[in-house]
Every structure is written in structure tokens, then in C-alpha cells.
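Chemist: no sequence on this one, just coordinates:
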């Protein structure tokens, strides 16, 4: 049984060799270039989990899965895999994030880890022919205090008057 995980925008999915199933809260609004076969909301995280750090996310997501039931999830994934194999395809569970950069993760990688613990079977990331997108560090927000002081200083300058373009045009 070959089950993969990947992101919706992986161009490899356009080859026609795969049975793509979404496991995200929503479905992509952008063109995929392939047909999404199913959307499995049972494997999607809950919305309150989306901004959690991995250390907090993992137990919360595991609890969600266990609330559904380990046997039910295994049965559900195995049925999707059987449907895929009946068409000569391999099952791929999809969400949005590009996790090829070390340190990046998303719920599908956590699901693959959970699956391995429950079944002993590995689910790996599908080959992606595109270059990984390295996330830029968040820019530091600069204080607006210097700008505010400069504006106040201009107001205090003698003989300085702010003119309106519309006032000059007679509008």
C-alpha cells in the first residue's frame, strides 16, 4: 500500500498517477491542474489549532483523531487507498503547506507520524519537482515614534503652512 502526503500545488499531481484527497479545512480556490477526488474533513485540524506551535498542536490533533476513533480512521484511509488502487493510482493526502524546508511542518506530517505509530506503515512526502519556497523571516516592526516627532517639529516651524492641492485648484 503506497500512501503519500503532499501539498495541493505540487505539480507532480498533474501526472495522473495519483488519487488526490484533501485533508484541509477548506479546498483550494486556485486552479489545481488535476481533479480532487475527495475532501476528508475528518483528518483536517480544527480551526482553533491552526496557529498553534507544534508542541501544542500535536497532542490536540492526536486527541481529535482519537476522538473519531483509531479503527475508524484506519478503515477510512484504507478504503480510500483501495479506491485509488482499483483505478491503478496511489492515494495522496493533501493540504496547503510546503514542508520541504527543514523545520517546517503541517498537520499532514503530524498525521503521517500518528499513522506510523498506529499501523507501523510509513506515509512519506510525495516528490515535488518545484524549488522549495524558503520563508522570509518576519520583518521587524519599526517604531513610528521618529516619524511622529518629525511631523510635530514641522508643525512648530514658523512660516510653514501646509497647502492643499485642491485649495489651489479652486475646487
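Modeler: Looks like it arrived, so ask away. Since the structure is predicted, the reported quantities are computational estimates derived from the model, not experimental observations.
Chemist: use CA for all of it now, contacts and neighbours both
Modeler: Will do.
Chemist: helix or strand for the closest residue to residue 58 other than its chain neighbours, which one?
Modeler: Excluding its sequence neighbours, the residue lying closest to residue 58 (Cα to Cα, 6 or more residues apart in numbering) is residue 110, at 6.7 Å. Per DSSP states H and E: residue 110 is located in helix 107-119.
Chemist: for comparison:
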């Protein structure tokens, strides 16, 4: 079976999710677990990290394609093998908490997940908390309990 991927934020990651793998230029110094490895090909380069979304997407996809999906999968498998967990899910981590992001799903790890899912032919789940995407942004609004009505006593 091919290596499995998932995504999450550093803060929301839990060991039962799989092997934590860094996809950021900087290391998370605030976490209390050990990161299993780093996938540089899935890490935004500092020179394009603050570009507008369209440019960022172009450069990020270009970086992934230059590395090659087969090489990325092989590196992920090597991390899993090194830790004695060849069937583990590789959890791609970054700093973004998608619940607090406008639109609910934009950061480089979500871009990476969509790209890899398309190339690998299977869904790559987000394991952190994701806010529902507004319908105007092309997503669907999750059903929820109606908000209680605030009544006035005056």
C-alpha cells in the first residue's frame, strides 16, 4: 500500500494521528513532541512565502513538480521506515490553524494536500479543526444549530 498522508497544524497534532513531519522553513519551538522528519520539497521558500495567493500557488506547485511526487513519496516512506512505522500516516505540519483562517482552508499545507491527492489518487485529510468555508467562496456551509435569538427586556 502506498504511503498515507494527512495534514494538521503543529498545535493540533496528536501522536495517535501518525508521524509528524515538518513542512515549514522554521521549526516549531513550542511543541512538546518530536518531529519525525522534514520534507523540504513541501516547504515554501522564503522568497515567495509572502507573494499574493496566485503567485504563491504557482511557485509552490513549481517547487513540488521540480522535486517530483515520486521522490516526495520515497522521502516520506524513508521517514516512516526510519521510525519503524512503515505503514504510518505521514502528517504534514505547518503553523496555520485553519479554523482561524478566512475561508477556512487556505494555507500551503492545504495546497500541498490538494496537489498530492490529485497526483496520488486518494484524499488527504486535514486532521485539525477546519472552519466551514463560506458558500460565497465556493464551499458549502455545514449545517449547524440555529443561533439563539437575543431578546430585549426593554
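Modeler: Looks like it arrived, so ask away. Given the structure is predicted, the values throughout are model-derived calculations rather than measurements.
Chemist: After superposition, what's the TM-score here?
Modeler: Overlay of the two chains. TM-score (TM-score structural alignment, normalised by the length of structure 2): 0.69; 127 aligned residues with a Cα RMSD of 2.6 Å.
Chemist: wait, isn't residue 77 of structure 2 in contact with residue 5?
Modeler: No. Judged on Cα atoms under 8 Å, residue 77 of structure 2 makes no contact with residue 5 at a distance of 10.3 Å.
Chemist: Determine the longest helix present in structure 1.
Modeler: helix 70-86 (DSSP state H).
Chemist: who's in contact with that one?
Modeler: Residues outside helix 70-86 of structure 1 that contact it (Cα atoms under 8 Å, 6 or more residues apart in numbering): 1, 3, 18, 19, 65, 90, 91, 118.
Chemist: need those in a markdown table with distance to residue 146 of structure 1, can you?
Modeler: As requested, the contacts of helix 70-86 of structure 1 are exported to a markdown table (distance: Cα to Cα, whole Å):
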| residue | distance to residue 146 of structure 1 |
| --- | --- |
| 1 | 62 |
| 3 | 56 |
| 18 | 56 |
| 19 | 56 |
| 65 | 51 |
| 90 | 58 |
| 91 | 56 |
| 118 | 57 |
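Chemist: quick one: which of those sit in strands?
Modeler: Residues from the contacts of helix 70-86 of structure 1 lying in strands, with DSSP state E as the criterion: 3, 18, 19, 90, 91.
Chemist: Neighbours of the residue lying closest to residue 24 of structure 2 once chain neighbours are set aside, how many?
Modeler: Spatial nearest neighbour of residue 24 of structure 2, excluding adjacent residues (Cα to Cα, 6+ apart): residue 43 at 5.1 Å. Summarising burial for residue 43 of structure 2: neighbours were counted as other Cα atoms under 10 Å, giving 23.
Chemist: swap in residue 167 of structure 1?
Modeler: Using other Cα under 10 Å, residue 167 of structure 1 has 8 other residues around it.
Chemist: Residue 34 of structure 2 now?
Modeler: Residues lying near residue 34 of structure 2 (other Cα under 10 Å) number 10.
Chemist: neighbours around the nearest residue to it once chain neighbours are set aside, how many?
Modeler: Distance criterion Cα to Cα, 6+ apart; nearest residue to residue 34 of structure 2, sequence neighbours excluded, is residue 20 at 7.8 Å. Residue 20 of structure 2 has 27 neighbouring residues, counting by other Cα under 10 Å.
Chemist: ok, now how distant is residue 20 of structure 2 from residue 65 of structure 2?
Modeler: Distance, residue 20 of structure 2 to residue 65 of structure 2, using Cα to Cα, to the nearest Å: 23 Å.
Chemist: quick revisit: for the helix holding residue 110 of structure 1, name the packing helices and strands.
Modeler: strand 3-7, helix 54-68, strand 90-95 (3 or more Cα pairs under 8 Å, 6 or more residues apart in numbering; DSSP states H and E).
Chemist: All good on my end, thank you.
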